[in-house]
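>>> can't give you the sequence, but here's the structure:
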């Protein structure tokens, strides 16, 4: 199997430098239009696809991002490994603005989003006990460190609905839960990537201390953008090193991300809705044989 890297760029990451033969392509999905067209090309000989999560010009709020269409579009293009880059607030003193956190756990507090490709007509339950891929996460950490970025390997991401930032009481509560960073886009993206049998790594770029930190005050967009400017160039630097680490040839994921649906489908074959199955052609075609 050949590697194809998919990058979902969050706030501040709207392009990838050095893509050979780059072109923006329109991808149709059964879940509607993705956030934007997808930039496809090659980087150091490895196929790559880049999708701006909020769209060019930042037109989608965290709630209105078409998460299902985005993941389907990447899977439909042949992506095998997804690196999600996003801005976040820090809930820990030692995770300072400018640092990168390689997320390995989530607490999902979102409530206004479709969170699964499956449902009535074809029910499935996948495990997200370990929602990110350790192999891919390790490669992201290595790539970031090679660029001189301070990296924290492992962290719990509190996914909030937004678009408002936290209240002080909420920020203190999430710290008491042991959360490390807070953001608005990590879920349901990670859950959907698992359902799509894609290896998924989350790189959270710290822009602020949320509002819990007494000496830093409340979060505002101006503060976030100022840190994003520096973080975005570091994020692109990290991405540029990934093809060399992942290579062109890809073995099966040692953690089983690419086989997540093996025992997940609950609906009996004779009871599966053909229209639902048709929508799952890219996501679950391997297991449903559609």
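That came through, no problem. Just so you know, these numbers come straight off a predicted model, no measurement behind them.

>>> please count neighbours and contacts with C-alpha atoms only from this point.
OK.

>>> residue 97: which element?
Under DSSP states H and E, no helix or strand contains residue 97.

>>> so it sits against residue 208, correct?
Yes - using C-alpha atoms under 8 Å, residue 97 makes contact with residue 208 at a distance of 5.2 Å.

>>> between those two, what contacts are shared?
90, 227 (C-alpha atoms under 8 Å, 6 or more residues apart in numbering).

>>> higher neighbour count, these two?
The neighbour count for residue 97 versus residue 208, taken as other C-alpha atoms under 10 Å, is higher for residue 208 (27 against 19).

>>> mind listing what that one touches?
88-90, 96-97, 219, 223-224, 227.

>>> mark which of those are buried, thanks.
Buried members of the contacts of residue 208, scored by 16 or more other C-alpha atoms under 10 Å, are 88-90, 96-97, 219, 224, 227.

>>> put this next to the first one:
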């Protein structure tokens, strides 16, 4: 077993899994978001963990990212497919779009963000020039092409602190910084995977326009939930296709 899927908002359960069992994993960093689900999908055994918990109760800034990544690696994961709901900033990122980002900017603060701290023999630095694994990114895109599901290749993910949504002025700043989408969970998840030698790629589901960009500029949770409900059907199809033909 070497594939794990981390689910975000809208993907707290992975439909289509069979032979399901759950395993509680204790880590040096505390408890993960929940038991790790082990099951079969697309003919492969996989791991699944919803980062907000199975009841979607853990806020973005309170997720124990280190425990989640440590638990998945301990369970045998070598590759992680992460699914995240985001707000669209650039014109191409309209609600309902699926984006496979290739870059990110971290605006979070105060989150434990590394395994390399404390009583170390030496300081450790990891290369993070390209935060997402190119082969896993390509697999997402190839699966979309095979299923005729439109996918956006590339984009810069802005990781903000949450749990509140951003102000219109903050979104204007992110746009000036070159960000295409905004979410609250992409970091430190991605860098912890890199520190753990896990290949990691993300699929962003654009749930809404970011604050101040459309209509009265307000972020509507009902709109977000409706959009995610539709888009997650394609996400599940993509995951099955990748399992069957790429992973």
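Now that the structure is in, tell me what you want to look at. This is a predicted model, so every value here is computed, not measured.

>>> fetch the TM-score of the aligned pair.
The TM-score (TM-score structural alignment, normalised by the length of structure 2) is 0.95; 245 aligned residues with a C-alpha RMSD of 1.4 Å.

>>> thinking again about what came up before, list the ones among the contacts of residue 208 of structure 1 that structure 2 also has?
Contacts from the contacts of residue 208 of structure 1 that recur in structure 2, judged by both residues aligned by TM-score structural alignment, their matches' C-alpha atoms under 8 Å, are 88-90, 96-97, 219, 223-224, 227.

>>> which parts of structure 2 are helices?
Along structure 2, counting by DSSP state H, helices occupy 65-74, 134-146, 168-176, 189-195, 221-245.

>>> distance to residue 182 of structure 2 added to those, as JSON lines?
Listed next are those as JSON lines, based on distance: least, C-alpha to C-alpha, whole Å:
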{"stretch": "helix 65-74", "distance to residue 182 of structure 2": "18"}
{"stretch": "helix 134-146", "distance to residue 182 of structure 2": "19"}
{"stretch": "helix 168-176", "distance to residue 182 of structure 2": "8"}
{"stretch": "helix 189-195", "distance to residue 182 of structure 2": "15"}
{"stretch": "helix 221-245", "distance to residue 182 of structure 2": "14"}
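
>>> and residue 14 of structure 2, which of the ones you listed is closest to it?
helix 221-245 (7.6 Å; C-alpha to C-alpha).

>>> what's the offset of that closest one from the middle of its chain?
Relative to its chain's centre, helix 221-245 of structure 2 lies at 13 Å (C-alpha atoms, centre = their mean, to the nearest Å).

>>> I figured residue 224 of structure 1 hits residue 209, correct?
No - counting by C-alpha under 8 Å, residue 224 of structure 1 stays clear of residue 209, with 10.0 Å between them.

>>> what's around residue 210 of structure 1, how many residues?
Residues within reach of residue 210 of structure 1, counting by other C-alpha under 10 Å, total 26.

>>> and it, what does it touch?
89-91, 165-166, 171, 182, 218-219.

>>> again, 7 Å this time
Contact analysis of residue 210 of structure 1 by C-alpha atoms under 7 Å, 6 or more residues apart in numbering lists 89-91, 171, 218-219.

>>> among those residues, which lie within strands?
Counting by DSSP state E, these place 89-90 in strands.

>>> would you reformat the contacts of residue 210 of structure 1 as CSV and include distance to residue 197 of structure 1?
Compiled in CSV, those are given as follows (distance: C-alpha to C-alpha, whole Å):
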residue, distance to residue 197 of structure 1
89, 28
90, 29
91, 30
171, 33
218, 39
219, 36
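
>>> map residue 35 of structure 1 onto structure 2.
In structure 2, residue 35 of structure 1 lines up with residue 33, judged by TM-score structural alignment.

>>> chain neighbours aside, what residue packs nearest to residue 284 of structure 1?
residue 196 (6.5 Å; C-alpha to C-alpha, 6 or more residues apart in numbering).

>>> how many neighbours does that neighbour have?
Count around residue 196 of structure 1 with other C-alpha under 10 Å applied: 27.

>>> I figured it hits residue 282, correct?
No - in this structure, residue 196 of structure 1 is not within contact of residue 282 by C-alpha atoms under 7 Å, at 8.0 Å.

>>> specify which member of the buried ones among the contacts of residue 208 of structure 1 is nearest to residue 201 of structure 1.
Top of the list for closeness to residue 201 of structure 1, among those and by C-alpha to C-alpha, is residue 88 at 15.0 Å.

>>> quick check: the aligned residue in structure 2 for the closest one vs residue 156 of structure 2, distance?
Taking TM-score structural alignment, the alignment pairs residue 88 of structure 1 with residue 86 from structure 2. Distance, residue 86 of structure 2 to residue 156 of structure 2, using C-alpha to C-alpha, to the nearest Å: 11 Å.

>>> same thing with residue 90 of structure 2?
10 Å.

>>> okay, and the common contacts of these two?
Contacts common to residue 90 of structure 2 and residue 156, judged by C-alpha under 7 Å, 6+ apart, are residue 180.

>>> and the strands in structure 1?
Using DSSP E, strands in structure 1 cover 5-9, 20-25, 38-43, 46-52, 81-90, 100-103, 105-108, 151-153, 156-159, 181-183, 199-208.

>>> JSON lines for those, including distance to residue 275 of structure 1?
Below are the strands of structure 1 laid out as JSON lines (distance: least, C-alpha to C-alpha, whole Å):
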{"stretch": "strand 5-9", "distance to residue 275 of structure 1": "28"}
{"stretch": "strand 20-25", "distance to residue 275 of structure 1": "26"}
{"stretch": "strand 38-43", "distance to residue 275 of structure 1": "26"}
{"stretch": "strand 46-52", "distance to residue 275 of structure 1": "27"}
{"stretch": "strand 81-90", "distance to residue 275 of structure 1": "27"}
{"stretch": "strand 100-103", "distance to residue 275 of structure 1": "36"}
{"stretch": "strand 105-108", "distance to residue 275 of structure 1": "29"}
{"stretch": "strand 151-153", "distance to residue 275 of structure 1": "42"}
{"stretch": "strand 156-159", "distance to residue 275 of structure 1": "32"}
{"stretch": "strand 181-183", "distance to residue 275 of structure 1": "35"}
{"stretch": "strand 199-208", "distance to residue 275 of structure 1": "27"}
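
>>> right, I'll leave it there.
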